[in-house]
Every structure is written in C-alpha cells, then in structure tokens.
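1. this one's sequence-less:
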C-alpha cells in the first residue's frame, strides 16, 4: 500500500473512532482539554495564537482559546482563501463570524491578518513521534511552510481526542512534526527530531 493510501486509511479509521464518541464524551473530553491546555500552555501577553472553530466531531477548543485570551494572547482563526491558502484572521470580541471555508467559521476579510507564534492544529490522526494526518487538503502544511519562509517558526501543538492516536503516521518530506499533542489525557511533548 502506498503512503498516500495508508494515510487515507489511517485518516478514515481515526475519524470513524472519533465520530463514534458520544456527544457527552466529546463535551467532557473537550472540557478536559481546556483545563489542561489553560494550565500547561504558556503564553506571553501579546503572543499570537491560532486556534480553530470545531467542525463535525472535532474537539471543541473554543473554551481553551478564550482561556488563552485571558492570559493575554491575541487570537486568530484560519480562513481558506483561493481554495488552497490559509490566512489567519484576528479574532476579537464581538466580531461577526462568516464561512471561512472547509465547513468552519471565522472573522471576515476585514479582520487583520496575523502570523501566529503558537498554532493549535486540528488533525485527523497522530502518532507518538508528533506526526499528524490532517484532512487531506494540505492547508496547514502549506501555511506552516509559508511562515517558515518568512522566518517564523510557530510552536505547533496538535489538538485531538486521545482515541485519534495511531501506531505510526507515514512521514513525507513536506510533513512538519508537531512540538506537542494536547488531548484530554494531557499535553505531551514530542521528540525533538520528530522521528523514531
């Protein structure tokens, strides 16, 4: 099986397990993610943190984002532009939310574009080495590559439910390893190299 087909199968399996969680399980786990993240993720006043509005059965990190705002973070959310590119628009209190692509919502095109210092990254599956499988479009990989081209090295924290862990994610050259994974069981730092 090719790496692409293996990734597709791992994505399908991990999302099926996530989808099988009851609404109550997802709510409880999301609240635990908020409590752990709010306690263990260090932010400095003015630090730019990108999050995401949950889609389908994703972990709901909105409480965590607002906890980080209380610690002084500036928040932003991804918006898909030109079908292939993510920009990060500032999320401020009271801003109207619009469709920002890929089934999610965020601030409209008038919002300020920010470059995140810390990214809370959605994912379909992850492994113990910090490799992730996204939803298949490559939006985050390209967004992170663009930040690297600008000399910005955001701290990458994948956020998921613990049931989304798989034994091994095939790692391709363009894939960027996460610095940490946050689930309802804790914040786990990943190996420095991202390889096992």
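-> Everything's here; your move. Everything quoted here is computed from the prediction, not taken from an experiment. Numbers count the residues shown, from 1 in each chain.
2. alpha carbons only for contacts and neighbour counts from here, please
-> Will do.
3. ok, the closest residue to residue 59 other than its chain neighbours to residue 183 distance?
-> The shortest distance from residue 59 to any non-neighbouring residue, by CA to CA, 6 or more residues apart in numbering, is to residue 30 (5.5 Å). Distance, residue 30 to residue 183, using CA to CA, to the nearest Å: 8 Å.
4. Below is an additional structure, to be compared with the one above:
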C-alpha cells in the first residue's frame, strides 16, 4: 500500500496465535525509515504506545492469565501517541463488506478509534486478515467505526464509505 510506504508513523501490533504475521512488516517499515508504534495493554484494556526499534525492543508481557503479548520494552508514550500515526494497523477476527471490523471483544481498539476521532486525527485504518475472514456481515454497534481497507494474502480491498 502506498500509504504504508510513504507514512512517517505507523501504529501497528505484534501478531499473536493464528493472526497473519506482522514482524517482517514491522522490520520492513523500520528499514524504510518509518516510525513504528506498538501497543502496550493497560489494566483497563486501554492501550499505551511505545516505539518499535527492532526485535530486541520487544518484551513478553503476561496479562492476568488472559494472554501473553509482545510489547515494546522502551518508554511509554501515552495513549494519545496513536494520534500521530498516518496509518493504524488493527487486529481483527473478521471484516465485512462495509468495512466493519470484528475484534476480540476487549474494546481496546474501539477506544483507539474513539480517541482518534476526538482528536480529529484521520489516519488510514487497515485490518490484516486472511481471505476467509472477509465476510458478508459482522455484528456492529452504534460506537463501531468502519476501517478504510483490509489486506489479505490475495490483495488489498478498500472501503470507500469509511
């Protein structure tokens, strides 16, 4: 995506479980001089952010027996750091033809999207999924916001209504 190649700051994440792998992408972005921000899960499920400076800048963090995540080991930049991003890569379980994303249910990225909206930030919102995770319709609530694109192994699909 040209937006990734020309972005100055990309907020991303380190994939877990069966999610499409992100580490090679994070390293490719850094090699192009892009500043990469990664989330750190807070006790209330909100996200703080730190800078990714390479594989050595990650630490494994266990969160109350729920999950173990790779998070940035450096200084925390605060929950609002994401508002500086040109592109925000979001994890998901599925996305539908409207660009509505189904997350894991913790609300972390719903808070991120609301924070971006309140700040007047307009980054490109992209979900990384497998082809089978692009579906006809996912449940959506009033607070849910569509993403701009989904990237799958077969290509990029943009959602102009977002």
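-> Happy to help now that I have it. Owing to the predicted nature of the structure, the values given are computational and were not obtained by experimental measurement.
5. Now for the most centrally placed residue in the first structure: which residues touch it?
-> In the first structure, the residue lying closest to the centroid (CA atoms, centre = their mean) is residue 121, at 1.3 Å. Residue 121 of the first structure is in contact with 51, 52, 140, 156, 157, 158, 159, counting by CA atoms under 8 Å, 6 or more residues apart in numbering.
6. ok, and the most crowded of those?
-> residue 159 (30 neighbours; other CA atoms under 10 Å).
7. What range does the longest helix belonging to the second structure cover in the first structure?
-> Of all the segments assigned as helix in the second structure under DSSP state H, the longest by residue count is helix 108-119. Per the alignment by TM-score structural alignment, helix 108-119 of the second structure matches residues 139-150 in the first structure.
8. which element is residue 5 of the second structure on?
-> Residue 5 of the second structure is part of helix 2-6, with elements assigned from DSSP states H and E.
9. contacting residues for the nearest residue in space to residue 145 of the second structure that is not next to it in sequence?
-> Of all residues not flanking residue 145 of the second structure in the chain, residue 100 sits nearest, at 6.6 Å (CA to CA, 6+ apart). For residue 100 of the second structure, the contacting residues are 137, 138, 140, 144, 145, 146, 147, by CA under 8 Å, 6+ apart.
10. try residue 12 of the first structure
-> Taking CA under 8 Å, 6+ apart as the definition, residue 12 of the first structure has no contacts.
11. secondary structure class for it?
-> Here residue 12 of the first structure is helix, with the state taken from DSSP: H, G, I helix; E, B strand; the rest coil.
12. what's the spacing between the nearest residue to residue 95 of the second structure once chain neighbours are set aside and residue 139 of the second structure?
-> Nearest-residue entry for residue 95 of the second structure: residue 101, 4.4 Å, with adjacent residues in sequence omitted and distances by CA to CA, 6+ apart. The gap separating residue 101 of the second structure from residue 139 of the second structure is 9 Å, by CA to CA.
13. Settle it for me: which of those two has more neighbours?
-> More neighbours surround residue 101 than the other of residue 101 of the second structure and residue 139, with 27 against 10 (other CA under 10 Å).
14. The more buried one reaches residue 107, doesn't it?
-> No. With contact defined as CA atoms under 8 Å, residue 101 of the second structure does not count as touching residue 107 (11.8 Å).
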